[in-house]
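Asker: sequence plus the predicted model coming up.
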Amino acid sequence: MSDMIRFGTDGWRARRNAEFTEENVIRVADAAGALWAQSDPGAIVYVGYDTREGADRFARLAARVVAGHGLVVRLSDRYVPTPAVSWAIANDSRACGGLIVTGSHHPEDYLGVKFRVSDGGAGSSEFAAEVERAIDPDPTDARGPIEEKDIVTPYLDALVAMVDADAIAQAGLHVVYDPMYGAGRGYVPAILRRLGVQVDEIHGVDDEGVRDMRPEPIEPWVDDCEQAVIACGARAGLINDGDADRVGAVDERGRFVNGHKLFSLILGHLVKNHGKSGRVVMGLASSVLTRRVARALDCRYVIKPVGFRYIYEEMRKGGVLMGGEETGGFGIPEHFPERDGLLMVLLLCELMAMTGKTLGELVEELERAFGATSYARRDLRLQNESIEVLRTMLPGINPKYIAGRKPVRVSHMDGLRFEFEDESWLLLRPSGTEPVVRVYAEAATVEQRDELLDAGSDVARGELS
């Protein structure tokens, strides 16, 4: 039944040995194709896929279903980073959208379908809801012709043109690149070497490790990259998730650099070294560090609910320099209004080249200027019934004290967020796609942060005294 398929903040995903079936892929592709054909009959739709087993087969099936609606479908002739599909759509005036079959940053046994609309972005919440409503209980038999196209090469050429190739070439950079077995493999090393960077790639071919890795550029999944950086004596380790729309990094000492610090560094680089300006859009779970940096750069910032879709909606209003979320997904709407992990890798290399500093030195400089904080997230796996009770209760929860601290602000924008006088904060947010309550906290010290995380976990379990 159609009510079995529910979209998260970035499309639909499911286990390959369960709900991710040919039948359900046909139903999802049919719904999107019908909507596109209704609004833009005869338009072009781009289809891509990542490196996961079966992704190419499902993408070809989805492409033929969409083509059955009379649309011109261009299927990537090889695995492709999600941002390359966004770029192709955004730079083709005849394109009305696209889809990518990808497991993204989820465990190896998952696959999913991400959608993109005519500007290359993920589209509004209303678009996702329209596709959901249009899903038919029965899979269609209609199929149409498709053409295969190289959408990778033009995209990579465009990326190279966005950075100072001479500055990078003269810097003599040496980096480790970790695609986490995903769609950035081979492509990122090729363009970095084209720019004169020495690159050691890990996890660039499938082996037994692919089954055990969650391709999300956060700890503990970056451990191999940390070790490789030290072993190679590299200036940094640069990481993309499974479909390469997110970025992570490791400094020259093998220390993980979280997404908040990367966002802050790239934002500063765009303003100071590229002369850019504009508003900055951040997710509700973003660090106070990024807000301090935005203020110092005279960039007005806007806070949105968790999920890049909400950042995209703000980008559509215009005047946005950069948008980002805590998980390493950053976008520059001048490029296209979506995340691009490959572009962020190039910008970090350009930043190191222009300043002559290692990634660790840049982070230390950032913390000296804006203060060091400790940030963490806990995922509490609870029974669905408990989560629904919490979701119902959250709008009415407003305690006078949390972990012995008095909140100065309480927000129910997306879950429950407490802010305190010293800019520390706590956020509880039930996931919309899995039986998990996410608890985020940030404070000046690890001890204070953990006190807040403990208190937030108590609230989530209904144990707040």
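Answerer: Perfect, thanks for sending it.
Asker: every contact and neighbour count from this point should use C-alpha atoms.
Answerer: Noted.
Asker: list the buried residues of stretch 219-234.
Answerer: Within stretch 219-234, the residues scored as buried using 16 or more other C-alpha atoms under 10 Å are Val222, Cys225, Glu226, Ala228, Val229, Ile230, Ala234.
Asker: residues contacting the fifth one?
Answerer: So that's Val229. Val229 is in contact with Val175, Val176, Arg235, Ala236, Gly237, Val250, Asp251, Glu252, Arg253, Gly254, counting by C-alpha atoms under 8 Å, 6 or more residues apart in numbering.
Asker: leaving out the residues flanking it, which one is nearest to the residue nearest the centre of the chain?
Answerer: With distances taken as C-alpha atoms, centre = their mean, Gly329 lies nearest the centre of the chain, 3.4 Å away. Nearest-residue entry for Gly329: Arg246, 4.4 Å, with adjacent residues in sequence omitted and distances by C-alpha to C-alpha, 6 or more residues apart in numbering.
Asker: swap in Leu61?
Answerer: Ile26 (7.3 Å).
Asker: confirm that that neighbour sits in a helix.
Answerer: Yes - assessed by DSSP: H, G, I helix; E, B strand; the rest coil, Ile26 belongs to a helix.
Asker: got TSV for the contacts of Val229, with secondary structure, distance to Asp150 and neighbour count too?
Answerer: Listed next are the contacts of Val229 as TSV, based on DSSP: H, G, I helix; E, B strand; the rest coil; distance: C-alpha to C-alpha, whole Å; neighbours: other C-alpha atoms under 10 Å:
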residue	secondary structure	distance to Asp150	neighbour count
Val175	strand	28	25
Val176	strand	27	26
Arg235	coil	33	24
Ala236	strand	31	31
Gly237	strand	29	32
Val250	strand	32	31
Asp251	strand	34	24
Glu252	coil	36	22
Arg253	coil	38	18
Gly254	coil	36	24
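Asker: structure B:
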Amino acid sequence: MNMGLAAVQSSLKFGTSGLRGLVTELDGIPALAYTRAFAEMLKEDGAAAAAQGRVLVGRDLRASSPSIAQLCCAALAEAGLVPLDCGALPTPALAYHGLRFGLPAIMVTGSHIPEDRNGLKFYRAQGEIDKQDEASILALHAQLDVQTLPDHARQVQAGAPDADLLAAYQARYLDFFGGGALAGLVVGVYQHSSVARDVIVEVLEALGARAVPLGRATRFIPVDTEALRAEDEILAHQWASEHVLDAIVSTDGDADRPLIADGTGAFLRGDLVGAITARALGADVIVTPVTSNSALEASGAFPRVIRTRVGSPYVIEGMAQAARAGARAVVGFEANGGVLLGSDIQRGERHLAALPTRDALLPILCALHEGVAKGKSLQQIGLAFGFKAAASNRLKEVATDRSAAFVARLEQDTAFLAEILAPLGGVAGCDNRDGLRVTATNGEVVHFRPSGNAPELRVYVEAATAERAEELLSWGLQVATQHTR
């Protein structure tokens, strides 16, 4: 069986961050083949030699992740490289170690998507692979003809890294914020199945806060910071009523997206968390996808705002362009809250090295520290940005071709678009950078975007009030359902 052809016919594909698909289609020959393709790319351009053949392999807490990580290690060994098994740890902790020591890496994770799916995130020594690298991996993968899984694949013994990756990741933030930085705070930690559930507790307590572990799970829970489950919101309000908390914090499965609620249990949207983080770090340029709140420009908090398509590779590209143009402090973030640090940050004698990959811990700590430094609640800090009320959700199990056809018709058929937007007074402007983001004449925003990593259609809205945003979101989902089912 030629795996290049099989990949076209399967659920496996590169999306906004890495390769993802059904576990049944990844755990086996495909995991081996895609990893081999990554290894061959590293060998062809000299990156493998520069790292002395060493490649880090980490994983999240999904039931399928150890098996897939084992196959990744086997594929690397088969390619003549040296796999280093880093175990279960946050994606940014793996990437941080790779950046510090010039090592490529593979993270086995499906991030926030359901447990029947999983994925691979590939990293060069300089950080996440870009779209050109994805194309190279796909081209090399198409040349492979992997028909069987070698008998020894499940028995390959990987080496261990010569450093404590988790300790170094924690030290990064303890050194920058300093002991006592969060003194006096009581913070609930929604642990669920986040691979960072213990790390967060340890860091908060080391910085002087009292951490209250909550909701630890024994099975994987797909917490999506961009489309919260109703049960997560219920739990947050329940915990807020049961405990006296200044905040509740959490992450998605691999800890590259934060989830933050104020003391009442009300969650802050990810783009607001990103804005708070960027201001706390003194950013003069922020880079963020088109899905982030349109008030970022109007707030006046940042000298320059660069908009991109959805996906960390695009944000990383935008950050690099800003740095080349002479920006002093560049912070990137996505509407889901993942923050990427594009520049070194200096605060007095304390230094924070750039980490151009999504990280949940940095925005959690910045948001909490802003509250301490300003003597304000998270709610008060957020209100200062003047964000429009926003909401988002998704239609699940919508074939990608149907989502794409709907969005294409909206973009190309002006009469159809005008008919759809008539309840909002008509069309004032459109942005087709990623999906179609429409600003209505009444100032409201509706954005339809096919997901890059699952059979879903995302819907984002902005309105004057939270109540109106929820009403508008419901309307947008109904419109999408009508034209994609």
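Answerer: On my side now, so go ahead. Note that the structure is a prediction, hence the values are computed from the model and not measured.
Asker: hmm, back to that, how much space separates the residue nearest to Leu61 of structure 1 from Leu111 of structure 1?
Answerer: Counting by C-alpha to C-alpha, to the nearest Å, the separation of Ile26 of structure 1 from Leu111 of structure 1 is 14 Å.
Asker: with neighbour numbers in mind, choose between these two.
Answerer: Each of Ile26 of structure 1 and Leu111 has its neighbours counted (other C-alpha atoms under 10 Å); Leu111 has more, 27 against 24.
Asker: what's the more buried one aligned with over in structure 2?
Answerer: Under the alignment (TM-score structural alignment), Leu111 of structure 1 pairs with Asn118 in structure 2.
Asker: now do the SS call for that match.
Answerer: Applying three-state DSSP: Asn118 of structure 2 is strand.
Asker: contact partners for it?
Answerer: Contacts of Asn118 of structure 2 (C-alpha under 8 Å, 6+ apart): Arg20, Gly21, Leu22, Val23, Leu26, Ser64, Ser65, Val108, Thr109, Gly110, Ser111.
Asker: any idea how far the alignment partner in structure 2 of the residue nearest to the centre of structure 1 lies from Gln321 of structure 2?
Answerer: Matched by TM-score structural alignment, Gly329 of structure 1 corresponds to Gly338 in structure 2. Using C-alpha to C-alpha, one obtains 19 Å as the distance from Gly338 of structure 2 to Gln321 of structure 2.
Asker: with Asn336 of structure 2 instead?
Answerer: 22 Å.
Asker: and those two? which has more neighbours close in?
Answerer: Applying other C-alpha under 10 Å to Asn336 of structure 2 and Gln321 shows that Asn336 carries more neighbours, namely 23 against 14.
Asker: so the more buried one, which state does it fall into?
Answerer: Taking three-state DSSP as the rule, one finds Asn336 of structure 2 in the coil state.
Asker: so it sits right up against Val273, yeah?
Answerer: No - Asn336 of structure 2 is beyond contact range of Val273, at 9.1 Å (criterion: C-alpha atoms under 8 Å).
Asker: output the residue interval of structure 2 matched by stretch 352-361 of structure 1.
Answerer: Here stretch 352-361 of structure 1 aligns to structure 2 at residues 371-380, judged by TM-score structural alignment.
Asker: buried residues, the matching stretch. List them.
Answerer: Gly371, Val372, Ser377, Leu378, Gln379.
Asker: now those residues in JSON lines, with secondary structure and distance to Ala469 of structure 2?
Answerer: Shown next, in JSON lines, are those (DSSP: H, G, I helix; E, B strand; the rest coil; distance: C-alpha to C-alpha, whole Å):
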{"residue": "Gly371", "secondary structure": "helix", "distance to Ala469 of structure 2": "27"}
{"residue": "Val372", "secondary structure": "helix", "distance to Ala469 of structure 2": "31"}
{"residue": "Ser377", "secondary structure": "coil", "distance to Ala469 of structure 2": "24"}
{"residue": "Leu378", "secondary structure": "helix", "distance to Ala469 of structure 2": "21"}
{"residue": "Gln379", "secondary structure": "helix", "distance to Ala469 of structure 2": "18"}
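Asker: what's the closest of those residues to Gly208 of structure 2?
Answerer: Val372 (11.4 Å; C-alpha to C-alpha).
Asker: the closest one: what's it in contact with?
Answerer: Residues near Val372 of structure 2 by C-alpha under 8 Å, 6+ apart: Ala181, Leu182.
Asker: what about it, distance to Tyr190 of structure 2?
Answerer: Distance from Val372 of structure 2 to Tyr190 of structure 2, by C-alpha to C-alpha: 21 Å.
Asker: ok, now Glu134 of structure 2?
Answerer: Counting by C-alpha to C-alpha - Glu134 of structure 2 and Tyr190 of structure 2 are separated by 34 Å.
Asker: what does Gly311 of structure 2 give?
Answerer: In terms of C-alpha to C-alpha, Gly311 of structure 2 sits 25 Å off from Tyr190 of structure 2.
Asker: so which of the two has more stuff around it?
Answerer: Neighbours were counted for Gly311 of structure 2 and for Tyr190 using other C-alpha under 10 Å; Tyr190 has more, 26 against 19.
Asker: for the helix or strand hosting Ala408 of structure 2, packing partners?
Answerer: Here Ala408 of structure 2, judged by DSSP states H and E, is contained in helix 400-412. Helix 400-412 of structure 2 makes packing contacts with helix 414-421, strand 436-440, strand 445-450, helix 466-484 when contacts are defined by 3 or more C-alpha pairs under 8 Å, 6 or more residues apart in numbering; DSSP states H and E.
Asker: tell me the most buried of the ones you listed?
Answerer: Most buried of those by mean neighbour count (mean count of other C-alpha atoms under 10 Å) is strand 445-450; its value is a mean of 25.
Asker: distance of Phe336 of structure 1 from Phe58 of structure 1?
Answerer: Distance from Phe336 of structure 1 to Phe58 of structure 1, by C-alpha to C-alpha: 26 Å.
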